[in-house]
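Asker: just need the structure, nothing else, for what follows:
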Amino acid sequence: MSQPYAIAPDDVARAAQTIRGHVLRTPLVPAPRLSQLTGARVLVKHENMQATGAFKERGAVNRLSALAPDERRRGVVAMSAGNHAQAVAYHASRLGIPATIVMPATTPLVKVENTRAHGATVLLQGETLAEAAELAGTLVAERGLVLVHPYDDPAVMAGQGTVALEMLEDAPDLDCLVVPIGGGGLMAGIAIAAMARPDLDLVGVEAALYPSFLNAIDGTARPVGGPTLAEGIAVKTVGRLTLPIIRDRVREIVLVDEPQIERAVHDYATLQRSLAEGAGAAGLAAMMARPDLFAGRTVGLVLCGGNIDARLLASVMVRELEREDCIVSFRMTASDRPGVLGRVAGRLGDLGANILEVSHGRLHLDVPAKSVSIDVTIETRGPVHTAEILDTLNREGLNPRRIGPHGGSLTGS
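Answerer: Sure, this is the predicted structure:
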């Protein structure tokens, strides 16, 4: 009987031997705080600890190691939104192989600069991975470079599957693996590696803005596209080699929206003390979105990448504090008299609020001519404390009205 898929379990086993000593055997760490949050026993596979911050090194090393001497001399080309780019650049440099990386112009700056720092030639092309792929194909045809595809390549898929081999060796009692899906290389490799455990449930996760695999599997036409925090899995075209594996062997694909991804990034940072980029946090987002799939089970989460821009991480953390009512903005109206701003600031201090930002103005048309509006952003101990502060200010005649962080009114507040 012919092998129905591009790779078999033996390919993943050979890949494990090939990459040994080239990539880190990352730890599978119990996560009691995440377990408490999700209602499952959670263990996290920390692929964010790889030298380039993501699992992509596994497939890159396995593919580069298979190059013939002439192919090594000519060099390789890869298209990537970031993590595959860094992995190919880093290990190509280690192995003395010239590398050219084509990245979408929208790729986060941290990933572009990290790729260049590994010695690769970086070309920015188009807005999407598909447009970057067109240029990569041209370089293959014109310069004879060898394409190292980010997911639709048997050697790459087999390399990524080694994640599952390590997880199942460290925790044979796992009931379920939760894996982010972009082009499908990681999920397909894991699914093949896990064939020896037919009782093991595999749950994939896609960003709700990029339901490409779900569309391909169930024949729907959900819209695909838009800005997402999980740009590492923002793939419009599914893998030709990865699709049949995922269609046959993945129990369910969960879609997660942007607030859920943001919250998961925040929770990894605060509860697990780990950096997770949007795609890396997608598995945790799925557990919070669909707790019914995981309650009471032993779940392996693949934290597949931690390359998040520091400014973006700061924004995510502040936004989550706003969602939790630990940071709140409001507008008050008071008589325009000397010292009123100081008195308001002092009162907020008495109430235990930390003032983050304050401004006042006289030009708002909804404020009487002899009054002044005061916009304040404060940090509190949580929603109960916030409510107490607003109630007190209201009783004292300041009539605080909730506003957005940039001054816009909040409907229903």
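Asker: all contacts plus neighbour counts: C-alpha atoms, from now on.
Answerer: OK.
Asker: count of neighbours near residue 173?
Answerer: 12 (other Cα atoms under 10 Å).
Asker: now the strands for the stretch 101-250 of the chain?
Answerer: Remark: strands assigned in the stretch 101-250 of the chain by DSSP state E, counting those that start in this stretch are 121-124, 146-147, 176-180, 201-207.
Asker: test my guess that residue 106 contacts residue 127.
Answerer: Yes - using Cα atoms under 8 Å, residue 106 is in contact with residue 127, at 5.8 Å.
Asker: tell me which of those two has more neighbours.
Answerer: Taking other Cα under 10 Å, residue 106 and residue 127 do not tie; residue 106 has more neighbours (16 against 13).
Asker: residues in contact with that one?
Answerer: By Cα atoms under 8 Å, 6 or more residues apart in numbering, the contact set of residue 106 is 126, 127, 128.
Asker: cool, and residue 149?
Answerer: Counted by Cα under 8 Å, 6+ apart, residue 149 has contacts 78, 79, 156.
Asker: can you classify the residue lying closest to the last one once chain neighbours are set aside as helix, strand or coil?
Answerer: Pointing back at residue 156 there. Excluding the flanking residues, the one nearest residue 156 by Cα to Cα, 6 or more residues apart in numbering is residue 59, at 3.8 Å. Secondary structure state of residue 59, per DSSP: H, G, I helix; E, B strand; the rest coil, is helix.
Asker: could you also give me the structure for this next sequence, so I can compare it with the first?
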Amino acid sequence: MVNPRGPPRARPMDMTSPGPLLPPYGVVVGVLLHLVVYLFAMLYSYAEQLFLKKDDNKINKRDAPAICDLHRCKDGPVRNGHIGQRPPSINPERLKDFVEEDYLNGDVKTWEMKIVSRNEELLGDALSLIPQSSTRTSQSSHNKLIRFEDISAAAFKIQSGVQKTPCMYSRLSKQYGVDIYLKKEFLQYTGSVKERGVLYLLTSLPQDQQRKGVIVASDGNFSMAVAYHASELRIPVFVIMSTSTSPARVKMCREYGAMVISYGTTAKDSQMHARRLAQENGYLYLEEEDSAVYLSGLGTVGLEMYEQVPKLDAVIFPAGGHCGLLAGSAAALKHLNPHISVIGVESESFPVLQQSLKAGHPTEDQACSNHHFYGDVSGLCFGNNSLQLTGKLVDKVVAVREEDILISMLRLLEYERATVDAEGAIGLAALGCWEAA
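Answerer: Take a look at the predicted model:
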């Protein structure tokens, strides 16, 4: 039977019927992206915290000596990445670093590599033998005066470890009416000429002592030079500083690669503590002194100046501190040309060298009221070697006022774009005094 109404029509779709259960594709992708970003941020934050915690108070210098942390290595010292069985040999509480440094247990990582061997001994035929104090433990050649051969040997040995700084004609020549050449030792890595003596001192140590390590108590340029070059030679190095040392100095010394320990309120306290640690643990206590090795390294400055500047008439050196630069360089210059005038300059506030030359022996230390300004130029005691070399080879020693040193520092900044300390400007201050006279 045929339906007269025709085939049944399709029922229209009910627009109100429920849609699919899954959200649109774009929404799903957006949610997943947000989830991935959130997880990545969480993981990055967690990794950063672990990294900071791991590197907290650690030395961030390449190839620095590894120090054993007592909180992590209670079974013994670290040796080539493995924990040994020997207990700490000193009391760690006495070595607490009050600048939030790690504890020190008296042992360091042993580096399995060949360290520069000691050259053939050249320090002989001393002009005189001078008994030295038994408290100086760094070298056995305290009582030997240097020869030109010693300085030449030092120049050859340290040539690859220090900068041969330029000795350049200065624009200040027109201001003073003479030809002035400036030896720019502030271009050394630590900004100090003492790198020369320190490097020669360290490379002259026996290999067994280089493996044991060295310790120094100073907050000046000497400790900075020891920290840097000892780390470069893979020699474990410890620096004892008083609690009054500026945080910038402490941070700088750590960045050079040293283990810094704050102890005592004065430099004398730090020195006594360093000597005690050296005796208990086999470290070599280094101090700025007038041994033949140290003076020979500093004397390479005079050797370079003679090569760099033709027809030298006179050379001016700072004479403060231990007087090593003046004595060592005078030995080199006077050997090459006895007619070159060598002049030393010190501050009127503590004319230790002038008084010592007048007395014929090293005088006692003089207190400096402005040590932070003068730094290494302040009245430190120097030895008989420096005094004898100075008395024999230096033509004149003069003293300048503090205001003249300040003016010279400003002139060097204006004309040479060089920021130097009092030791670097004191020579120009003497030249200014002669100009005024």
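Asker: from the contacts of residue 106 of the first structure, which is closest to residue 209 of the first structure?
Answerer: residue 128 (13.9 Å; Cα to Cα).
Asker: from residue 2 of the first structure, how far off is the closest one?
Answerer: Separation of residue 128 of the first structure from residue 2 of the first structure (Cα to Cα, to the nearest Å) stands at 36 Å.
Asker: which one's more surrounded, the two?
Answerer: Neighbour count, other Cα under 10 Å: between residue 128 of the first structure and residue 2, residue 128 has more, with 19 against 4.
Asker: on that earlier part again, of the strands of the stretch 101-250 of the first structure, which is nearest residue 73 of the first structure?
Answerer: strand 146-147 (10.2 Å).
Asker: after superposing, tell me the mean distance of the closest one to the second structure.
Answerer: For strand 146-147 of the first structure, the mean deviation from the second structure after alignment is 2.0 Å (mean Cα distance after the TM-score superposition for the first structure).
Asker: state the span of the second structure onto which that strand is aligned.
Answerer: Using TM-score structural alignment, strand 146-147 of the first structure corresponds to residues 284-285 of the second structure.
Asker: ok now that stretch, how far from the chain's centre?
Answerer: Its chain's average C-alpha position is 17 Å from that of stretch 284-285 of the second structure, according to Cα atoms, centre = their mean, to the nearest Å.
Asker: also stretch 233-250 of the first structure?
Answerer: 18 Å.
Asker: and that stretch, what's buried?
Answerer: 233-236, 238-239, 241-243, 245-247, 249-250 (16 or more other Cα atoms under 10 Å).
Asker: is residue 198 of the second structure in contact with residue 227, as I believe?
Answerer: No - Residue 198 of the second structure is beyond contact range of residue 227, at 9.7 Å (criterion: Cα under 8 Å).
Asker: find the residues that touch each one of the two.
Answerer: By Cα under 8 Å, 6+ apart, no residue touches both residue 198 of the second structure and residue 227.
Asker: if we ignore the residues flanking it in sequence, what's nearest the counterpart of residue 88 of the first structure in the second structure?
Answerer: Residue 88 of the first structure maps onto residue 226 of the second structure when the alignment is built from TM-score structural alignment. Leaving aside its chain neighbours, residue 226 of the second structure sits nearest to residue 198 (6.1 Å; criterion: Cα to Cα, 6+ apart).
Asker: what about the aligned partner of the one you found in the first structure, how many neighbours?
Answerer: In the first structure, residue 198 of the second structure lines up with residue 60, judged by TM-score structural alignment. As a burial measure, residue 60 of the first structure scores 30 neighbours (other Cα under 10 Å).
Asker: same check on residue 40 of the second structure?
Answerer: Quick note: residue 40 of the second structure (other Cα under 10 Å) scores 12 neighbours.
Asker: before we move on, what about residue 21 of the first structure?
Answerer: 9.
Asker: how near is it to residue 52 of the first structure?
Answerer: 15 Å.
Asker: ditto for residue 267 of the first structure
Answerer: Distance from residue 267 of the first structure to residue 52 of the first structure, by Cα to Cα: 22 Å.
Asker: which one of these two has more residues nearby?
Answerer: When neighbours are counted by other Cα under 10 Å, residue 267 of the first structure and residue 52 differ, and residue 52 comes out ahead with 27 against 23.
Asker: got the contact list for the more buried one?
Answerer: 83, 86, 87, 90.
Asker: swap in 10 Å and give it another go.
Answerer: Contacts for residue 52 of the first structure (Cα atoms under 10 Å, 6 or more residues apart in numbering) come out as 23, 83-91, 111, 114-115, 118, 305-307.
Asker: returning to that earlier point: isn't the match of residue 198 of the second structure right up against residue 95?
Answerer: No - Residue 60 of the first structure sits out of contact with residue 95 when judged by Cα atoms under 10 Å, with a separation of 11.4 Å.
Asker: what about the match of residue 88 of the first structure, which SS state?
Answerer: Strictly by three-state DSSP, residue 226 of the second structure counts as helix.
Asker: now find how far off-centre the helix of greatest length in the second structure is within its chain.
Answerer: Identified as the longest helix of the second structure according to DSSP state H is helix 25-55. How far helix 25-55 of the second structure lies from its chain's middle: 42 Å, per Cα atoms, centre = their mean.
Asker: no further queries at this time; thank you.
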